[in-house]
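J.: below are the sequence and a predicted model; questions follow.
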Amino acid sequence: MSPALAAVLQVAVLALVLALAHRPLGDYMARTFVSTKDLAVERVSYRVVGVDPRSEQPWRTYLRGVLAISLVGIVVVYVLQRTQSVLPYALGMPPVDPDLAFNTAVSFVTNTNWQAYSPDVSLGYVVQMVGLAVQNFISAAVGIAVAVALVRGFARRRSGTLGNVWVDVTRTIVRILLPLSVVAALVMVLGGVIQNFAGFTDVSTVAGGSQSIPGGPVASQEAIKLLGTNGGGIFNANSSHPFENPSSWVSLFQVALFLLIPFSLPRTFGTMVGDTRQGRTILAVMVGIFTVALAAATILEMRGAGTAPSSRAARWRARSSASASRDRRSTPSPPR
């Protein structure tokens, strides 16, 4: 199979998966946010926080809730990094420097997930799982909750409330992100993504040297990283690392996870406002923008534009020039 045909088939499979998930997942998310029933685990969390799940909040109170959740997240992630050396499964890692710890905490809480460090040699497993992975759930849930509050603003033109931020965030985690992440993590483990607490394993290479191979709970963090459109994996290369992305079908599966919720939210919007045609219109605009961007990137790639093709072409020209120079030096001059 030619590379071009393989690329077309991958895009077709991706489009089919998103099309099949659009309606059922979109409707499920809409039912999640309009339901008047609470699950047992949700009721426990409301009692712990002291929240009345039936109370509606005006936009100012909703905003204060979003800011409060974010502030607590920053403090927790920062403290975990600064106390890393005394935590279990620290792997001998020292505490993260204050500036870097603060930068990482803010970036993960704001869903930008900028990593100014190499995670596999900087953070232990407790910081990765309790700090960063948990924050991936919370920051994604806060983003979805804000989107749902915006939808309610369109649907409730004469109402002064937008829902309850604590209920929206809790339901997003418990009913949407957590179940999807469990399934996604299991699929990725079957595809070869690692999930262990092995630490670093020293092995002998074929050339007679030694190499330290990292382990880690990768699949569980990779699942929510993609579903929540987060960044920041356990390895510095993220999804370019073979332990996070070991095969072509796993790579395609990860792209589908990344787009699954965004491409289903237009259906949620249409269902919640009572007009699915509006949701289809938003989806059509999204698909149009995605198609144009994909086509432009493909054309530029085929023409050799971009960093990777340019650097490859530059290396080929350099090797050709060096080979020609050696040939000229090695060719004897004709007798006079």
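T.: Nice, I can see it.

J.: please make it C-alpha for all contacts and neighbour counts, starting now.
T.: OK.

J.: the lengthiest helix in the chain packs against which elements?
T.: In the chain, assigned by DSSP state H, the helix with the most residues is helix 3-34. The contact analysis (3 or more Cα pairs under 8 Å, 6 or more residues apart in numbering; DSSP states H and E) places helix 3-34 against helix 165-171, helix 248-273.

J.: mind running it again at 10 Å?
T.: The contact analysis (3 or more Cα pairs under 10 Å, 6 or more residues apart in numbering; DSSP states H and E) places helix 3-34 against helix 134-155, helix 165-171, helix 248-273, helix 276-302.

J.: which is the next helix or strand following it?
T.: Moving toward the C-terminus from helix 3-34, the next helix or strand (DSSP states H and E) is helix 40-49.

J.: need the contact partners of that next one.
T.: Residues from elsewhere that reach helix 40-49 (Cα atoms under 10 Å, 6 or more residues apart in numbering): 37-38, 50-53, 166-167, 170-171, 174-175.

J.: can you name the two of these that are farthest apart?
T.: 50 and 175 (20.5 Å; Cα to Cα).

J.: buried sites along stretch 18-33?
T.: By neighbour count with 16 or more other Cα atoms under 10 Å, stretch 18-33 contains the buried residues 18, 22-23, 25-30, 32-33.

J.: what residues does it touch?
T.: 13, 16, 38, 145, 148-149, 152, 163-164, 167-169, 171-172, 175-176, 256-257, 259-273, 279, 283.

J.: from residue 217, how far off is residue 130?
T.: As judged by Cα to Cα, to the nearest Å, residue 130 and residue 217 stand 11 Å apart.

J.: ok, these two, which is more surrounded?
T.: More neighbours surround residue 217 than the other of residue 130 and residue 217, with 18 against 13 (other Cα atoms under 10 Å).

J.: does the more buried one touch residue 129 like I think?
T.: Yes. Contact status for residue 217 versus residue 129: in contact at 7.8 Å, counting by Cα atoms under 10 Å.

J.: hey, what's in contact with both of those two?
T.: The contact sets of residue 217 and residue 129 overlap at residue 234 (Cα under 10 Å, 6+ apart).

J.: so what's residue 318 up against?
T.: 312, 324.

J.: same check, this time on residue 139
T.: By Cα under 10 Å, 6+ apart, residue 139 lies in contact with 66, 69-70, 73, 108-112, 145, 169, 228-230.

J.: quick check on the residues you listed: which are buried?
T.: Buried, going by 16+ other Cα under 10 Å: 66, 69-70, 73, 108-111, 145, 169, 228-230, out of the contacts of residue 139.

J.: also this one, for the comparison:
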Amino acid sequence: MSTGIVQIAITLLIIILLIKPAGSYLVNVFNYEKTKLDKVFGPIEKVLYRIMGVHENERMGWKQYVMALLLSNFVMTMLMYAVLRLQKYLPFNPDGIDNMPSALAFNTAASFITNTNWQAYSGENGLSYLSQMLAITFPMFTSAATGLVAAIAFIRGLTAQKDNLGNFYVDLIRSLTRVFLPLSLLVALFLVFQGAPQTLDGAQTATSMEGAQQVITRGLVASLESIKHIGTNGGGYFGMNASHPFENPTPLTNLVHILCMMFIPTALVYAFGVMIKNKRQGWTVFATMAAIFLIMLATVFFAEYKGTPALQTLGISGNMEGKEVRFGYSESALFTTVTTAATTGSVNNMHDSLTPIGGLVPLAQMMLNNVFGGDGVGLMNGLLYVILTVFICGLMVGRTPEFLGKKIEGKEIKLASIALLAHPVIIMVPTAIAFLRPESMASILNAGSHGISEVLYAFTSGAANNGSAFAGLSANTNFYNMAIGLVMLFGRYVSIIALLAVAGSLATKRMAPATIGTFRTDSPLFALILFVIIVVIGALTFFPALALGPIAEQLSMWK
């Protein structure tokens, strides 16, 4: 146990040390000022702007920004769907993979354009190499970039003096050329060095020691794994995801995967403080997110360390079901917490095999959807709760709520409420429908409370754009492919549109100077209030569903 705690502490320390330099780099990328980076990336970007017909100095209001975001994502979705439906006839298919069925292709295209990366198929058996590159790896870059630039635009709206959120296409290109491509190249090279495959050759047939023939699938694994984690994408080249030795060969690659998942979400909170010229505000939001993260980590760690009553009766210490021995329960618990805090969805252990309380942690983090969160959108959801907290506190003291010197009024609260309420609606309603349909009930492999958790987890994962799953649910059916696909689309775009509308509204408001009566939002007191409001709203919204699933399952074990 002590060794596991030390490993976790070292990993968290490295994450903390990376926050400031990474955050400062993000500010340099998106502040539109001349920097030394222009000499390296500027010529490439200018060529891309010319090809796209983009005017680098043109600025967009929030409606233009949203329309550009939606249009580009729609075009990419259609391209991905076409590739998946026609992969049998396209090149780079040495293993002769057949075309993907229509419902599954819709689900997969929706999944990867929304940064969810939910997989109702096994990658090595369901995709050609061209599909892995164009329909999987390519949108891993663009979906991560879309989320990141949406957050940058939101931050600009908080401090702007007019409806000017920047230029979506410029932001997108800069995020790709200066953030995701360089980082992914470095990480991919390291993964190849550690043993991850990176080849266009087909599967290899090997003879085992017993004389049996074994087909070993390989492909462009390292390049997918790098952006998968840096872009908080999730998914996996293989069905076993990051527990597969080709995706995660060594303890060092496991460490790098964790660092990559937390790299941008944590750094962006610091960048937020720098961009609004109030670092204390950034650290206040960071402290709240970090407190929830540490509580969740401690919960799943001790739940897996203690195991179940049945294991304790047998004298077995710890729950190792569904876990790689080379990682143990400590690294599995850390990976579980990180992948659902950063809404990545990559797994190095099977979440379906966690103890009930251990399984509650990834569910709870996806339901909150603001514990650092995915690239960009996690910060936006966190700031959504900041705005709600400011509004509630303002009502309590009888003052007009203000955040960063701008008044929070009815329009902003209505838009924030849409983003807040959409999340539980698209989780609870489809979950209820699933239990009313006989064909969807047939996909549940476990009865009772655990079966409820499996279905609830699937729709929560889709709504939070996470992509991890409880493996006991056979989700590759027309109902689940269509339902989860729609949930992923609503979960992604409803909140982005609503929050960019909030940013556009705030951008047109005058800055009010701080007075002695101004409620400070960059203090430890505010961090505590924010923490309580996030927990209370999350508990009131989702506790009944959790009570039927993991909580009921845990109580049944104590009988």
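T.: That came in fine, so what should we check first? Treat the numbers as computed from the prediction; the structure is a model and nothing was measured.

J.: which of the three states applies to the alignment partner in structure 2 of residue 230 of structure 1?
T.: Under the alignment (TM-score structural alignment), residue 230 of structure 1 pairs with residue 233 of structure 2. Under DSSP: H, G, I helix; E, B strand; the rest coil, the three-state class of residue 233 of structure 2 is coil.

J.: I figured residue 233 of structure 2 hits residue 146, correct?
T.: No. Using Cα under 10 Å, residue 233 of structure 2 makes no contact with residue 146, being 12.0 Å away.

J.: and the residue mapped onto residue 248 of structure 1 from structure 2, how far from residue 187 of structure 2?
T.: Using TM-score structural alignment, the equivalent of residue 248 of structure 1 in structure 2 is residue 251. Plainly put, residue 251 of structure 2 is 15 Å away from residue 187 of structure 2 if you go by Cα to Cα.

J.: same deal with residue 178 of structure 2?
T.: According to Cα to Cα, residue 178 of structure 2 and residue 187 of structure 2 sit 15 Å apart.

J.: A helix includes residue 184 of structure 1, no?
T.: Yes. With three-state DSSP as the criterion, residue 184 of structure 1 is located in a helix.

J.: map it across to structure 2 for me.
T.: Under the alignment by TM-score structural alignment, residue 184 of structure 1 pairs with residue 187 in structure 2.

J.: surely that match and residue 253 touch.
T.: Yes. Here residue 187 of structure 2 reaches residue 253: they are 9.4 Å apart, a contact under Cα under 10 Å.

J.: who touches both of those two?
T.: With Cα under 10 Å, 6+ apart, residue 187 of structure 2 and residue 253 have common neighbours residue 193.

J.: list buried residues within the contacts of stretch 18-33 of structure 1.
T.: Among these, those buried by neighbour count (16+ other Cα under 10 Å) are 145, 148-149, 152, 163-164, 167-169, 171-172, 175-176, 256-257, 259-273, 279, 283.

J.: stretch 159-167 of structure 1 aligns to what range in structure 2?
T.: Using TM-score structural alignment, stretch 159-167 of structure 1 pairs with 162-170 in structure 2.

J.: and the matching stretch, how far apart are its ends?
T.: Using Cα to Cα, the span of stretch 162-170 of structure 2 from its first residue to its last is 19 Å.

J.: distance from it to the middle of the chain?
T.: 24 Å (Cα atoms, centre = their mean, to the nearest Å).

J.: just to revisit the earlier point, can you redo the helices and strands packed on helix 3-34 of structure 1 as CSV with distance to residue 325 of structure 1?
T.: Formatted as CSV, the helices and strands packed on helix 3-34 of structure 1 follow (distance: least, Cα to Cα, whole Å):
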stretch, distance to residue 325 of structure 1
helix 134-155, 54
helix 165-171, 65
helix 248-273, 40
helix 276-302, 30
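
J.: for residue 116 of structure 1, which of those helices is the nearest?
T.: Closest approach to residue 116 of structure 1 among the helices and strands packed on helix 3-34 of structure 1 is made by helix 134-155 (17.0 Å; Cα to Cα).

J.: so how much does the closest one differ from structure 2 once superposed?
T.: After superposition onto structure 2, helix 134-155 of structure 1 sits on average 0.5 Å from its aligned residues (mean Cα distance after the TM-score superposition for structure 1).

J.: what strand or helix carries the residue mapped onto residue 67 of structure 1 from structure 2?
T.: Structural alignment (TM-score structural alignment) places residue 67 of structure 1 against residue 70 in structure 2. Per DSSP H and E: residue 70 of structure 2 is located in helix 62-86.

J.: residue 215 of structure 2 in helix, strand or coil?
T.: Assigned with three-state DSSP, residue 215 of structure 2 falls in the strand class.

J.: per the alignment, it pairs with which residue of structure 1?
T.: Alignment note: residue 215 of structure 2 maps to residue 212 in structure 1; criterion TM-score structural alignment.

J.: ignoring the adjacent residues along the chain, who's closest to its match?
T.: residue 202 (4.4 Å; Cα to Cα, 6 or more residues apart in numbering).

J.: what does residue 188 of structure 1 give?
T.: Leaving aside its chain neighbours, residue 188 of structure 1 sits nearest to residue 219 (6.2 Å; criterion: Cα to Cα, 6+ apart).

J.: wouldn't that neighbour be in contact with residue 238 here?
T.: No. Contact criterion Cα under 10 Å: residue 219 of structure 1 and residue 238 do not qualify, at 11.7 Å.

J.: anything in contact with each of those two?
T.: Joint contacts of residue 219 of structure 1 and residue 238 (Cα under 10 Å, 6+ apart) are 244-245.

J.: which one of these two has more residues nearby?
T.: Between residue 219 of structure 1 and residue 238, counted using other Cα under 10 Å, residue 219 has the larger neighbour count: 29 against 17.

J.: does that one lie in a helix or a strand, and which?
T.: Using DSSP H and E, residue 219 of structure 1 sits in helix 218-227.

J.: average offset of that helix relative to structure 2?
T.: Relative to structure 2, helix 218-227 of structure 1 is 0.4 Å off (mean Cα distance after the TM-score superposition for structure 1).

J.: which strands and helices sit next to that helix?
T.: helix 134-155, helix 178-190, helix 248-273.
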